[in-house]
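Below is the sequence, then the predicted model.
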Amino acid sequence: MQSGTVSRVDVILEINGAERISCQLKRHLSPTTVGLITRMLPLNGNAHHMGQSVVYFETRINSGIERKRTDFKKGDIAFLPTEGSICFYMDDVFGGKLMTIVGKITGDIKKLKAIKSSDVLSLSRN
């Protein structure tokens, strides 16, 4: 399928309204959770770090876990239901928190490395 189809939703992660990173939400990975996120767009919040490998921001989304996983690859996007957070993986993580995978970063992941806790992240349709 092509990007922008029913299965894939092209989105942009913005850092402080300046830097932009292309991402895709993929419904086939977790249909209920991706549907909730898509309907709530645009979303934004302050950046937080989970160790050295994950950047995330909290949302108002209240959802259970779907197709739970603890292992994620560099570039994965996941939803952490306990905090309603959308997480962006900068490195591979094995044995982390239980999360729902919702998509993939398709742009320059290196831009995530420069994010500070005071930065504002925004996720919106492309």
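Alright, I've got the coordinates. Numbers count the residues shown, from 1 in each chain.

can we go C-alpha only for contacts and neighbour counts from here?
Will do.

Return the set of buried residues in stretch 45-61.
The neighbour-count check on stretch 45-61 (16 or more other C-alpha atoms under 10 Å) flags Gly45, Asn46, Ala47, His48, Ser53, Val54, Val55, Tyr56, Phe57, Glu58, Thr59, Ile61 as buried.

putting a second one here so we can go through both:
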Amino acid sequence: MSVNQSLSKQRFRVQIVKRGNVIVSIYKHLSPLTVLHLSRKMPYETHAIRQRDTIVMPLNIIVGKEKSRNAYKRGDVVYSPQEGAIVIFLKDTTPTRSYNIIGEVEEGLDLLDSIKHAESIKIERIEES
């Protein structure tokens, strides 16, 4: 990891209520405005929407396209300007729309594979000591 990545890194816990936690690293330098808006309104309570090979978590945040791209890897964490949601990819893909890349899953990706539609989700920042 480069010095820039470590300085801009924030860790978040995505709690799948009654099932376990997924740890996500978000990097400010990947999409600075998106990460700023997401960080301001922590914590979030939402639900998971399973769409093919993605998990979508609506957040009611409006941010436009920023450093978007079109190809994503398993475990990539992105923001969808079209849906106002965080999306986690469960497999490598090239979707028809572009997203703002914001980070990656560090731990618990296998737990997301078994997530069911409309499960309750809590997202909170992990304070580093």
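Perfect, I can see it now. What you see is a predicted model, and the numbers here were worked out from it, not measured in a lab.

Next, the TM-score between them, please.
Put the two chains on top of each other and the TM-score (TM-score structural alignment, normalised by the length of structure 1) is 0.90; 124 aligned residues with a C-alpha RMSD of 1.7 Å.

re earlier: could the buried residues of stretch 45-61 of structure 1 go into JSON lines alongside secondary structure and distance to Gly17 of structure 1?
Rendered in JSON lines, the data for the buried residues of stretch 45-61 of structure 1 read as follows (DSSP: H, G, I helix; E, B strand; the rest coil; distance: C-alpha to C-alpha, whole Å):
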{"residue": "Gly45", "secondary structure": "strand", "distance to Gly17 of structure 1": "12"}
{"residue": "Asn46", "secondary structure": "strand", "distance to Gly17 of structure 1": "12"}
{"residue": "Ala47", "secondary structure": "coil", "distance to Gly17 of structure 1": "13"}
{"residue": "His48", "secondary structure": "strand", "distance to Gly17 of structure 1": "17"}
{"residue": "Ser53", "secondary structure": "coil", "distance to Gly17 of structure 1": "22"}
{"residue": "Val54", "secondary structure": "strand", "distance to Gly17 of structure 1": "20"}
{"residue": "Val55", "secondary structure": "strand", "distance to Gly17 of structure 1": "17"}
{"residue": "Tyr56", "secondary structure": "strand", "distance to Gly17 of structure 1": "16"}
{"residue": "Phe57", "secondary structure": "strand", "distance to Gly17 of structure 1": "15"}
{"residue": "Glu58", "secondary structure": "strand", "distance to Gly17 of structure 1": "17"}
{"residue": "Thr59", "secondary structure": "coil", "distance to Gly17 of structure 1": "17"}
{"residue": "Ile61", "secondary structure": "coil", "distance to Gly17 of structure 1": "22"}
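
In these, find the pair that's most separated.
Taking every pair in the buried residues of stretch 45-61 of structure 1 and measuring C-alpha to C-alpha, the maximum separation is 22.7 Å, between Ser53 and Ile61.

quick one: what helix or strand has the most centrally placed residue in structure 2 in it?
Closest residue to the average C-alpha location of structure 2: Val77 at 3.8 Å, with C-alpha atoms, centre = their mean. Taking DSSP states H and E as the criterion, Val77 of structure 2 maps to strand 76-80.
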